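S.K.: here is my input, please return the structure:
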Amino acid sequence: MVSVQPGSIVTGKVVRLHDYGAFVELGPDVTGLVHISEVHRDYVENIHAYLTEGEDVQVKVLQIKDDGRIDLSIKRADPDWEEEGQRRSSSKVDKDFNQRLRKFMHQSDMIQGEVRRRRRARQ
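M.R.: Modelled structure (predicted):
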């Protein structure tokens, strides 16, 4: 029998994939849900790009609810995972880059708008 306690990291098998997450079997009659936001540290739009049914995965048990449902996380089972609060604040270089990127995107939108206006004028 697999010990399923909040905070423990166990190996399970992906048994079902849905748009909202993956059901992972931890042992006989023990299945938990990895919500799509807990699959990878990056934003996951298509869970099928990250997981397949039958695949073995390492999961961290986040919570066992009163009704017996088990919340799991794949990204938090990674030893290199840092909690949001533990991450260092962004540096000045990051902030400068973000400002330049916003300015570029704004200018790009303006250019694209001008191109669309000229096309409409020609028609």
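S.K.: please make it C-alpha for all contacts and neighbour counts, starting now.
M.R.: OK.
S.K.: surely Val59 and Lys13 touch.
M.R.: No: counting by Cα atoms under 8 Å, Val59 stays clear of Lys13, with 9.8 Å between them.
S.K.: for those two, indicate the residue with more neighbours.
M.R.: Val59 (27 against 20; other Cα atoms under 10 Å).
S.K.: here's the other one to compare against:
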Amino acid sequence: MTKYHKGQFVKVKVTGIQPYGAFVETLDHVEGLIHISEVMNDYIHNLNVFLSVGQIVKAKVLDVSSDGKLNLTLKENDYFRRQERKKEKKSVLDEINQEQTIGFESLRQKLPEWINKSDLY
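M.R.: You can find the predicted model right below:
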């Protein structure tokens, strides 16, 4: 029987990364998985941007399977929460509507507005 329980925070080492999540191991060699949807609330296209093999992170136990493996989340890890807040600040380029045709004249008209917005950040 494992000593880990739901709601507990544990330090884990990333042992492998797949498109669907990161395989991890506790210091006493209990295996687990952090599903890609449990890294942060934002959509993540590439998990390698946030995690790397060998990295040690603090994760929260969501569940312990019958074979003792851990199902973990990073959503309550302060580092990953800060990453979410950084993503909330949108670039001026994010405001350009894809359907909108941008030409040199409209860029000249928008430039002062974009400069003012960039100064706010």
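S.K.: TM-score for this pair?
M.R.: The pair, once superposed, lands on a TM-score of 0.60 when counted by TM-score structural alignment, normalised by the length of the second structure; 88 aligned residues with a Cα RMSD of 2.7 Å.
S.K.: and the strand or helix carrying Leu17 of the first structure, what does it pack onto?
M.R.: Taking DSSP states H and E as the definition, Leu17 of the first structure sits inside strand 9-18. In terms of contacts (3 or more Cα pairs under 8 Å, 6 or more residues apart in numbering; DSSP states H and E), strand 9-18 of the first structure is packed against strand 21-27, strand 56-64.
S.K.: what comes up buried for that strand?
M.R.: 9-15, 17 (16 or more other Cα atoms under 10 Å).
S.K.: correct me, but Leu74 of the second structure touches Lys60?
M.R.: Yes: using Cα under 8 Å, Leu74 of the second structure is in contact with Lys60, at 6.5 Å.
S.K.: give the residue farthest from the middle of the second structure.
M.R.: Relative to the centre of the second structure, the most outlying C-alpha is that of Glu105, 38.4 Å out, by Cα atoms, centre = their mean.
S.K.: in what helix or strand does it lie?
M.R.: With DSSP H and E as criterion, Glu105 of the second structure is part of helix 104-120.
S.K.: buried residues in that helix?
M.R.: So, applying 16+ other Cα under 10 Å, helix 104-120 of the second structure has no buried residues.
S.K.: what does Asp28 of the second structure align to in the first structure?
M.R.: Using TM-score structural alignment as the criterion, the counterpart of Asp28 of the second structure in the first structure is Pro28.
S.K.: okay, now that match: neighbour count?
M.R.: Neighbour tally, Pro28 of the first structure, other Cα under 10 Å: 8.
S.K.: hey, where'd the helices end up in the first structure?
M.R.: 92-122 (DSSP state H).
S.K.: coming back round to it: tell me the most buried of the helices and strands packed on strand 9-18 of the first structure?
M.R.: Highest mean neighbour count of these: strand 21-27, a mean of 22 (counted as mean count of other Cα atoms under 10 Å).
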